[in-house]
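> Make a model of this:
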Amino acid sequence: MRQELERLLDTHRAQRPEMQPQDYYKLLYQREFGCGHTAPAPETAERHLMEEYARAAGLPGADAVPEHVKGAALPGCVEDIGNGLCRIYLNGVWSREALRLLGRVFCATAREHKGETACFAAVLDGLTHWADAVLPPRDAQTLRRQTGTLRAAGCPAVHHSAAYREQYAPHYRVVRRCYADAWPALLLAQRVLESVSPGGHALLAIDGRCGSGKSTLAAHMAQVFGCPVFHMDDFFLPPELRTPERLAQPGENVHHERFLREALEPFAAGQPVRFCPFDCSAGVPGSAVEIPAASFAVVEGSYSLHPSLRGHYTASVFVTCAQAVQRARLTARGGADSWAVFEARWIPLEETYFKAHAVQALADLTLDTTPFV
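Coordinates of the predicted model:
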């Protein structure tokens, strides 16, 4: 951690030489505690973002922010601050929908990320050691004194210094880095969610290669939008249906008929969804679960875009990654023996299905998770 902390401080000092002691403290406070201890209401977060962006962009008011801007790329720059967090800056051209999403991921981060006071104390020790080694003696002494005062006050949150605000005009939000990585897919999910008419229902499907992060992406959507998630692994094909004739057909090693009958059709009818997830270790259905009725849900897993299911989705995402990354992730998950099984059996079945049914080509968005940690 010491080296990572020193790299972070060195980088910020080089990029922003006007940083004052409280700005270094604020950087590390955000690194530990994120955007704060209390999650704001989404409506409040959105309103503040609209107003702040309008001021920063020189617009006459929040109403002047356009609803849409072409493209799904993250408008502002992303700056890692460590500990799985980043700052997303309000530079660039933002739209109202992008600001709504930023407000949602900001609120989700506030709910999920909780720092530790003891860890922060250790980080502040690292800050003072770094300052003694890097900063001019007088500046290091000032930083040590101000940091000591803040420690005595209980390590409160602070604002940027006046010099920092004047020089750099900071406008950003601290969010989990994974949300920045998944931004295009989250924006697509938000569009689906916001397209649902009163009393209506919509589904977004996430298909793709094993080890690419389908379940992780679905979990991010559940956290940001509060939506239920259906997992295709719960509808694994039971032994009595694994006939040579069926398994010879691409994509037929999932019980898509049961998924349609027990999940998609009740969901579309506005009803709770009740089913028994298949227990792969026992080879039989497990205990029944019930998912309450909702207006928007996510379906994740290989074969979720099977031709018999595709027409039930409003939009879809195909998740992929480089083969070397796939191997590393699956090996880390289950060991070398597990990777050997995937390589010999499951991956060839998936690739045959992808090719036979043009799964990636027909998806609304492809998300390559190769660069993601």
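
> only C-alpha atoms for contact and neighbour calcs from this point on.
Fine.

> Number of residues surrounding A315?
Summarising burial for A315: neighbours were counted as other Cα atoms under 10 Å, giving 21.

> helix/strand/coil for I206?
Of the three states, I206 takes strand according to DSSP: H, G, I helix; E, B strand; the rest coil.

> Which residues are in contact with it?
Remark: with contacts taken as Cα atoms under 8 Å, 6 or more residues apart in numbering, I206 is in contact with K214, A218, V298, V299, E300, G301, S304, L305, S316, V317, F318, V319.

> which ones among the residues you listed are found in strands?
With strands identified by DSSP state E, the entries of the contacts of I206 that belong to them are V298, V299, E300, S316, V317, F318, V319.

> Could you double-check that the last one sits in contact with A205?
No: using Cα atoms under 8 Å, V319 makes no contact with A205, being 10.6 Å away.

> Looking at the two, which is more packed in?
Neighbour count, other Cα under 10 Å: between V319 and A205, A205 has more, with 29 against 26.

> can you pick the most crowded of the contacts of I206?
Across the contacts of I206, the neighbour count under other Cα under 10 Å reaches its highest value at L305, namely 31 neighbours.

> Second chain to compare with the first, below:
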Amino acid sequence: MTVQDSLLLQNKLHPSLQPQDVVKLCYQAAFGGEHLLKDKAIAQTYLMREFSAVPAENAALYEEISPEICRVSLPSWKGHGLPPEWLFPLFVLSADRMTNNRQLFEQALSTAGKLVSAGRLSFSPAAWQQYLTQYWTVGCHPVHHSSIYREKEHPSYRLVQKRFVRLFPLLERMAALPKTDGTRVLAIDGRSASGKTTAASLLEQIVSASVIHMDDFFLPPQLRTDSRLSQPGGNVHYERFQKEVLPHLGLRKAFSYTAFSCQKMCLSGRRTVPESEWQIVEGAYSFHPVFGDYADLLAFSDIGPQEQMQRILKRNGSKAAQIFADRWIPLEEQYFKAFSIPQKADICF
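I've put the predicted structure just below:
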């Protein structure tokens, strides 16, 4: 979605849009919400207070305002049963990853001006020029919504990068799980380069989870016999996972396990899994039936074959990409097919 598309969508969704609100949208598209996070403790307190005051709504969770940024509705977040404690890290992560871009801001304003001149926004060219003249007298700066917009639209949202929207359905499923005295367990299986590790890393920050990586349980070279690798999922050291991890899952207690190093091709040190409300087992083969039903929620991370190879090539280089294509991806696909892994998932994303 381009900035023009976003402006036209906002004009349609919010007919009380004023020049001041368009400038605010263009500013947010270019700079995000970093200016609101000078003191994160105050920003979090303000979010919690605002969230408790808004009514719950069963509406869309977000509206796009640029190719990279969306406005996540607090009433909708509440209506979807999502806790505000999960939204604040998304807001912080989004602000931290934004690059202030004055040129993008001015380009967005130029696009808005063309739409106003063409009569495609809900106010006159004269009103637009009058507000812009007033705005630039104090230089480039963030602005509030107009009083008319606040009265009619009741805006209540936080800015979040669109790259995180992929996780929203998964977060909803996680929020719907009943709380327990122990730890709730999420398993994320899926195809190579589909974003499993990235998703787990983000969830670690969003829901304060501890993460166990299946990469730490690759089968050591001395165990990679033809017989073993012919088994679906045989290239994961599931015996060690069963011994070192499985007994601890679901228990609200820290533990540690020995990690396999893909660089050294051997066991290399121990990894500590801290006590937490959530445990995430991330990586291919995490749904292996030999582990039983250890997880409260199963999520499958998917990707098309063409994009998969493009990502692997970019991430690992051409030599490693060829090894993935010839060896690791076929082994994964064998496992997915043999055990109907995508169909076993509670949610695919």
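
> Kindly provide the TM-score of these chains.
Here the TM-score for the pair of chains, by TM-score structural alignment, normalised by the length of the second structure, is 0.82; 338 aligned residues with a Cα RMSD of 3.2 Å.

> still on that earlier bit, so which of the ones in strands among the contacts of I206 of the first structure would you say is closest to P250 of the first structure?
Of all those, F318 has the smallest distance to P250 of the first structure: 17.3 Å, by Cα to Cα.

> What lines up with that closest one in the second structure?
Residue mapping for F318 of the first structure onto the second structure gives F300, with TM-score structural alignment as the criterion.

> these two touch, right, its match and S340?
No: counting by Cα under 8 Å, F300 of the second structure sits too far from S340 to count as a contact (11.4 Å).

> Which helix or strand lies directly C-terminal to the host helix or strand of S52 of the second structure?
With secondary structure defined by DSSP states H and E, S52 of the second structure is part of helix 40-53. Next along the chain after helix 40-53 of the second structure, taking DSSP H and E as the criterion, comes strand 62-64.

> That next one maps to which residues in the first structure?
Residues 78-80 of the first structure are where strand 62-64 of the second structure aligns, with TM-score structural alignment as the criterion.

> to the chain's geometric centre, what's the distance from the matching stretch?
Mean-position distance between stretch 78-80 of the first structure and its chain equals 14 Å (Cα atoms, centre = their mean, to the nearest Å).

> Likewise for stretch 286-298 of the second structure?
Chain-centre distance of stretch 286-298 of the second structure: 23 Å, with Cα atoms, centre = their mean.

> Contacts for it, please.
Under the criterion Cα under 8 Å, 6+ apart, external residues in contact with stretch 286-298 of the second structure comprise 174, 177, 184-189, 214, 233, 238, 242, 246, 249-250, 339, 341, 344-347.

> now stretch 336-349 of the second structure
Stretch 336-349 of the second structure has contacts (Cα under 8 Å, 6+ apart) with 166-167, 169-170, 190, 232, 287-289, 297-302, 335.

> can you rerun that using 10 Å?
Contacts of stretch 336-349 of the second structure with the rest of the structure, by Cα atoms under 10 Å, 6 or more residues apart in numbering, involve 166-170, 173, 187-191, 194-196, 231-233, 284-289, 296-303, 330, 332-335.

> Name the residues of that stretch that are buried.
Of the residues in stretch 336-349 of the second structure, those buried by neighbour count under the rule 16 or more other Cα atoms under 10 Å are F336, I341, P342, A345, I347, C348, F349.

> Sort out for me which of those residues are in strands.
Among these, the members falling in strands are I347, C348 (criterion: DSSP E).

> Distance to W77 of the second structure added to the buried residues of stretch 336-349 of the second structure, as a markdown table?
Rendered in a markdown table, the data for these read as follows (distance: Cα to Cα, whole Å):
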| residue | distance to W77 of the second structure |
| --- | --- |
| F336 | 34 |
| I341 | 30 |
| P342 | 28 |
| A345 | 24 |
| I347 | 19 |
| C348 | 21 |
| F349 | 19 |
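
> Relative to A112 of the second structure, which of the buried residues of stretch 336-349 of the second structure is nearest.
Proximity of those to A112 of the second structure, judged by Cα to Cα, is greatest for F349, which lies at 34.2 Å.

> Setting the sequence-adjacent residues aside, check what's closest to the most centrally placed residue in the first structure.
Nearest to the mean C-alpha position of the first structure, counting by Cα atoms, centre = their mean, stands Y179 at 3.1 Å. Across the structure, with Cα to Cα, 6 or more residues apart in numbering as the measure, the residue nearest Y179 of the first structure apart from its sequence neighbours is V105 (6.7 Å).

> same deal with H237 of the second structure?
For H237 of the second structure, the closest residue by Cα to Cα, 6+ apart turns out to be L219, at 4.6 Å.

> and what of S295 of the first structure?
Spatial nearest neighbour of S295 of the first structure, excluding adjacent residues (Cα to Cα, 6+ apart): H201 at 4.4 Å.

> Does the one you found touch C227 like I think?
No: no contact is recorded between H201 of the first structure and C227 when judged using Cα atoms under 10 Å, the distance being 11.7 Å.

> Give me the common contacts of those two.
L193, A294, S295, F296, A297.

> ok, and the closest non-adjacent residue to the first one?
So that's L193 of the first structure. Skipping the residues right next to it in sequence, L193 of the first structure comes nearest to F296 by Cα to Cα, 6+ apart, at 6.0 Å.

> which residue in the second structure lines up with the one you found?
With TM-score structural alignment as the criterion, F296 of the first structure lines up with W278 in the second structure.

> ok, now which ones touch that match?
Taking Cα under 10 Å, 6+ apart as the contact definition, W278 of the second structure lies against 174, 182-186, 203-204, 207-211, 249-252.

> thought the match of F318 of the first structure was touching A200?
No: the pair F300 of the second structure and A200 does not pass the contact test of Cα under 10 Å, sitting 11.9 Å apart.

> Restricted to strands, list the shared contacts of H201 and C227 of the first structure.
Checking the shared contacts of H201 and C227 of the first structure against DSSP E, those in strands are F296, A297.

> now, which of the shared contacts of H201 and C227 of the first structure sits nearest R144 of the first structure?
The nearest one, if we look at the shared contacts of H201 and C227 of the first structure relative to R144 of the first structure and count by Cα to Cα, is L193, at 49.0 Å.

> That closest one contacts A297, doesn't it?
Yes: in this structure, L193 of the first structure sits in contact with A297. The criterion is Cα under 10 Å, and the distance is 8.6 Å.
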